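# No letters, just coordinates:
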C-alpha cells in the first residue's frame, strides 16, 4: 500500500510539474504592459492583465482537488466513456495554445461536485448552462501544494472501496493547522452546507445564522467571488461592498479575496460608510466611550432594553421620521402664488403639477431644488417674452424670486434630524433624557453610533444615493445591527441582493442589536429572503465546543447549539488563582504554552480594558512580548495578544487563556460574553478564576 501511495504521489507530482511549466510559459508570453493611447490596445491590455492575474494565482497553487467523473449519456442509461480527471483550483487555466482545460475554476458548475458529493455508488451531477449533467464519481482527491511540491495527498473517496462515504481526513488535517494573524480562504475544504450558500440565488437577501467557528464570514467572502464569476458582465466588483464590525476585523479578513484573485470590492464599517454619505457633516463620537459604558461597568437587563440604541434603531422611530418627511414633502410647494411684478402670476396649482408630475421619483430635496430652478426659468422666460428691459423692474423681480424661494423649506439631514429632539418640532414620545443628550451631542458637531442609521436614512430620502446602487451587500456580525440600519442599506439597492450573517448566541451588543432574525427578515417582501443555518463548528476541538455549549445552557434563543467536527484535543481546564499571585498564574501559563512550541497565536482574554492593561503591563515586566488590543485599533498582529473579551469577537487563536472567569466578572447576564471568549480558541482553552467560579459553569464538572 505504501508503494502504491508513493507511486500515486510521484505521478501526481509529474503532472503538477507539467502544469507549472505550462503556466510559466503562458506568463512569459504575455509580455510587458501597453502604454500607448490606442483604445483597442488598451482594452486588449486589460484583458491580458486579467489573464496574467489568474495565471499568477494558479502559479502559487495550481489546484487543490481532483475529481474523476464518468458522464452518462443524455438518456441517463449509458456512460460517455472513461472517467475523466478534473483538476480544481482557485483560477481556471486552459492549456497553452488550446481550449482544453488544465485547471477548472472552483466556481465552475462541474467543480460543484467536488463540494456536494458525499459518497456512495449513486449517480452525481451538476447543473450546466445546457442542462443537468449526471454521471459517476470514481475518485475525489485532495492536495496540499506548497512551492511547487505536493506536501500532502489524501483520497477522500475511491469508488468500489469498502468505505463508501467521503472521509474527513483532509478537512481534519487542515483544521489542525495553527493560525496566523489573517483569515484565510477555505476553498479547498468548503463543505456541502457552505457550498449551497455560496452558490445560492443572487437576487435575494440570504440570512445566515452560523455558530462560532462555522466559517460564515469566509463563506460570505467566497460567495462574492462566486457571484462575480457566475454573473460576469452583469455585476461588478466595485459595486459590491462588505460591512464589517470594525477596522481591525477588516484588516483580519483582508487577505481572503486577494487569495481568490478578486479585487476592487469595497470593505468598510457602517459608521465609516454613513459618515462619508453625510459628507462628514458630523463627526462620530468616540466609540470607546460607548464600549466603556456597556462593558467596563455592570449593566442590568432593564438598562439594555431601554437603551438609546434600541430606541433609535427601531422601526417605530423610522416610522416617526417617515411621518416628518411626509410633512416636509407636503410643505414644499408654496400655497401662495408667486407675483414678481404686476400682471405676472405663477399659480400654486402649476407649481404643484411641476413638482408631482415632472420630477417623478426624485427625492425630496432634489425635487425642491428643481422646483426652485423651474420657478426661476419661468420668471426669466416671462421677462423675455413680455419684453421687460427696465433694469429696476428686472432687479425687483429677481429680489422677489430670491425671497419667495427662500420660503420653500430646505433641510440638510443633520438639520432635520436635530429638529426631532429640540423645541416645538421635537417628536412627542422621545424620552427627555435621550432628547437632551442627543441635542447636546449634535450641537457639538458629533453623532453617536445609534444616530448614524437615521441620519443616513434621512440623507438618502432627501438627496438620494450619489453613486450607483450596490450589486451585492455583505453584512457581517449582523446580529449587532438594528432594523433601522438594514432598512437604510436596503435603500441602496434596486433589487435585494445581500448576504447577512451572524450568530444570535454572540449578540453581546444587545443594547443596539436584534434578538431574533425575524426583526431583519421582516423588512423584506415574502419570497425575497432565504434562511440558512450553519451549526457545525470547524474552528475548535470537540472539548472546547462542548464546554462553550455548557456556558449558554438553555439560553439559545431558538438557535441550535454548535456541533463540533470530530477533532479531539486537550481537555478544557479551569483553575483557581489566589488574588496575590493571579498575574503570576497568567504569566506562567503563557510561558508554558510558548515553551511547548505548539501554538503560533496565543491570546489572554480579559473582562475589561482596565484588566487587560494590568495584565499587559505585567507580561511586559516579565519579559513576555505581547500586544494589547484596544477599541481604536486598526490591525491585529498575531503572536501573543491581550484583548478585552468584547473586542475578541471574529478573531481566533491557537490557544486562549480566560484571565479571570470568576463570579465577579461573569454573572448569568454575561453568558454570551464568556461564550465569545471561549470560542476564540482553536486547540487549547484554559480558564483562571479569582474567588468563586462563574455560576455559568455550574453544570460543568472539570
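Here it is on my side, so go on. In this text the structure is predicted, and so the values were computed from the model without any measurement.
# switch to C-alpha atoms for all contacts and neighbour counts from now on
Noted.
# what's the longest strand out of those in the chain packed up against?
Counting residues, the longest strand found in the chain (DSSP state E) is strand 131-146. Judged by 3 or more C-alpha pairs under 8 Å, 6 or more residues apart in numbering; DSSP states H and E, strand 131-146 is in contact with strand 65-71, strand 124-128, strand 149-158.
# try it against this one:
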C-alpha cells in the first residue's frame, strides 16, 4: 500500500515530489487538478439547471409549477458543499467494467463521490457512489479484486485534498491492510449533526445498503456498528436505483424522537437526497391532541396486539342485522327487498373482510342492485343510472344508517376507555379483568377534545382509523430504534408500508420500554413483514475498545443471547472511572474534555439534569440540548439519559450510573438505559459517581 501523507513528517512510499514539481510529475497535484475541474463542472451543471426556460414547454400553470419545483430541487441537489469532499476514492479497472475477463479490454479510471458530475461533453468526472461501477470500491479485496487493479482513497482537510492512499489489489506481493486514511476517517472527531459514512462503508454494510427494494431487511446492530447510517444510505441507494417508483410512492424515515431526527437530518441532503420525509411514530398517529400519560401497566396493555381484536369487535358491533324489509318507491311501483335478502347482503360484506367504510359504501349499491334484479324480472330494462338513483333514495339511505352506521374512530376509542360495560363486552376472552381495569380512565371524558389522550391512546385511534378506512402505504419506510416499539406501534408503522418494504434498525440490548422487543421475528410479524431478512452487524466502528468492553459487562443481564460488539478501532480510547464529591467535579470533567478536539456529551439521569444545568451555568460553561448540536462554538451537550439513544459524541461524561438505573421502572430497563448511555462515546468516556456503581459493572 502506498500513501501520500497528511503530515509532511510522515514519509510514505508515494510521497509527492517537491512543491516546485510540475503537476504532471506530482500525483497529488494531478488529483487536486481533477478536483478543481470537477467542482467547476458541478458549478456548470448547476448553472445549466438554473438557466432552464420552461415558459414554452408547459401546457398550463399546474404543470409549470410542478416543473419549476422539480428544477428547484435539482438545483439544490447540485449544491457544492465547500467543506465536503466531492469525491473520496478512485478505482482503476484492469479491464472495462462488465467486459468478459477473456476479452482483456482496456481498463478505465473512475472517481467515486457523493453525486454524479459530468463535463460539458457529458463524460463522467465523478461517479455516484450508488452506481454499479462504484460497488468494488466497497467490496473489492485481495481475495476477490473484482477486476480492480488499484483502489485509491483520498484524505481531506475541510474541502481541500491533502493525501491519498493506494491499494494494489492485483499485486500479490502487497499485504492487505485496512488503510490509515480509512481508519482516520472512521475515528475522526465529530462535531455537530451526524455525518454520512459514504467514504467508509464496509463490505457487510454495503451488502445491506444495496439490497433490493422488494424485500424488507431487519438490521440488529450493537452500539457503534453503523446501523442508523446503513439505513439512511440504503434509502439513498434505493432512491438512486428506483427513483421513478419511489417518487410516486414516497419514502419515510421514522425515528424515536425529534432530537434524534434533528441529529440525522443532514445525512441524506449531503448525499443529494432532499425529498425524504422524517417523522416519529407519534407524528404518524397524531389524530388527537395528546396531553395525558399512562402508567407502565396501562401503556403495556394498550400497546399489546390483542387490542386490535378488541377494537375490531367494538367497531363491527355497530353493524345491526336487518329485521325489516326495504321498500323503494319509483313512480307507481313499489319494490320490496325482504329482510332475509338484506341479511345475506350484510353477511357477504362482512365475510369479504374489506374496510368498514368501504363495506358501508358498497351496501346501498348492493341493495339497489337487488331492486334492479326485481325490475328486470318484471320486464323493465334499468341501467346503471337507475341503480345509482335507487341507492340515493331515502328508504335505502335510512336502511344503511340503521344497518351500517358511520363510526368516528376517536369516539370509538373514547367509549372503550370510558365505558367499563362496553369494554367488558368486547374484551371478553381477550383481556383479563385486571387488564381492563388498568386501561379504563379514572374520570370518563365528555368529548374527544377534552379527553386526556395519551400516546398509546393515539395509536389505538390510528388502528381504529385503519379498520374504518385503509391507511395510505408508502414505497419504503426506515424504522430506527425499533426495539422500543410496542406491538400496536409496529402495526401502525406496518400500515404505512403495507404495499412497500421497510428497513428495520435496532438493538435488542438497548430496549428501554416496558414492552421492548425481545425477538425480531415476533416484532416483524406485528409489522406485517414476517418474511423479512434479519442481518446482524457485530463490528464496532465508533465505540472504543475499552468503552465497549466495559459496557458489555451488562449484556448477560439485559440480553443474554447477544454477542458483544467487536471494536475494530486502532485507538483503544480514553476511559476513566472517577469519584465525584458533587456537581463541581462533574463540571470539572466536562471542562477537561472540552480542552480536547471534538464534541462532548454530559449524560445524566433525567432527574439530575436541572442541577447539572445550574452547575454548568455557574461555571460559565455554555451547553446545548440534544438535537441542537449545530454550533461549532458550543461543543457541550447536556443529555437526559432518556434522550441519549442514537446520539454520539466524541467524549462523554456519564454522571451517576446508579441514578440512571434507578430512574427507570425496573432494574432490567434501568440497566438497558445505562448500556445506552455508556456507549454514546466515540473517543473517550469518563464515568463520575458518588454513589456506588451498579454491581453488574463490578
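Ah, there it is. Here the structure is a predicted model, which means the values were calculated and not measured.
# TM-score for this pair?
Here the TM-score for the pair of chains, by TM-score structural alignment, normalised by the length of the second structure, is 0.82; 640 aligned residues with a C-alpha RMSD of 3.6 Å.
# the inter-axis angle of the longest strand of the first structure versus strand 65-71?
Using axes from the mean of the first three to the mean of the last three C-alpha atoms, to 10 degrees, the direction of strand 131-146 of the first structure lies 150 degrees away from that of strand 65-71.
# got the contact list for strand 131-146 of the first structure?
Residues outside strand 131-146 of the first structure that contact it (C-alpha atoms under 8 Å, 6 or more residues apart in numbering) are 60-72, 76, 79, 83, 114, 121-127, 150-159, 170, 188.
# of those residues, buried ones?
In these, burial by neighbour count holds for 61-72, 79, 83, 114, 124-126, 150, 153-159, 170, 188, counting by 16 or more other C-alpha atoms under 10 Å.
# re the thing from before, with distance to residue 17 of the first structure as extra columns, can I get the helices and strands packed on strand 131-146 of the first structure in CSV?
Formatted as CSV, those follow (distance: least, C-alpha to C-alpha, whole Å):
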stretch, distance to residue 17 of the first structure
strand 65-71, 16
strand 124-128, 30
strand 149-158, 8
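# Grab the longest helix from the first structure for me.
helix 2-30 (DSSP state H).
# and the next element down the chain from that helix?
helix 39-60 (DSSP states H and E).
# Tell me which other helices or strands that next one touches.
Applying 3+ C-alpha pairs under 8 Å, 6+ apart, one finds that helix 39-60 of the first structure contacts helix 2-30, strand 93-94.
# Let me know which of the helices and strands packed on strand 131-146 of the first structure is the nearest to residue 4 of the first structure.
Nearest to residue 4 of the first structure, of all those, is strand 149-158, at 12.5 Å by C-alpha to C-alpha.
# how big is the offset of the closest one relative to the second structure?
For strand 149-158 of the first structure, the mean deviation from the second structure after alignment is 2.9 Å (mean C-alpha distance after the TM-score superposition for the first structure).
# What is that strand packed up against?
When contacts are defined as 3+ C-alpha pairs under 8 Å, 6+ apart, strand 149-158 of the first structure sits against helix 2-30, strand 131-146, helix 169-175.
# export the ones you listed to TSV and tack on distance to residue 239 of the first structure?
Shown next, in TSV, are those (distance: least, C-alpha to C-alpha, whole Å):
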stretch	distance to residue 239 of the first structure
helix 2-30	29
strand 131-146	30
helix 169-175	33
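# I'd like to know which of these lies nearest to residue 206 of the first structure.
Closest of these to residue 206 of the first structure is strand 131-146, at 24.7 Å (criterion: C-alpha to C-alpha).
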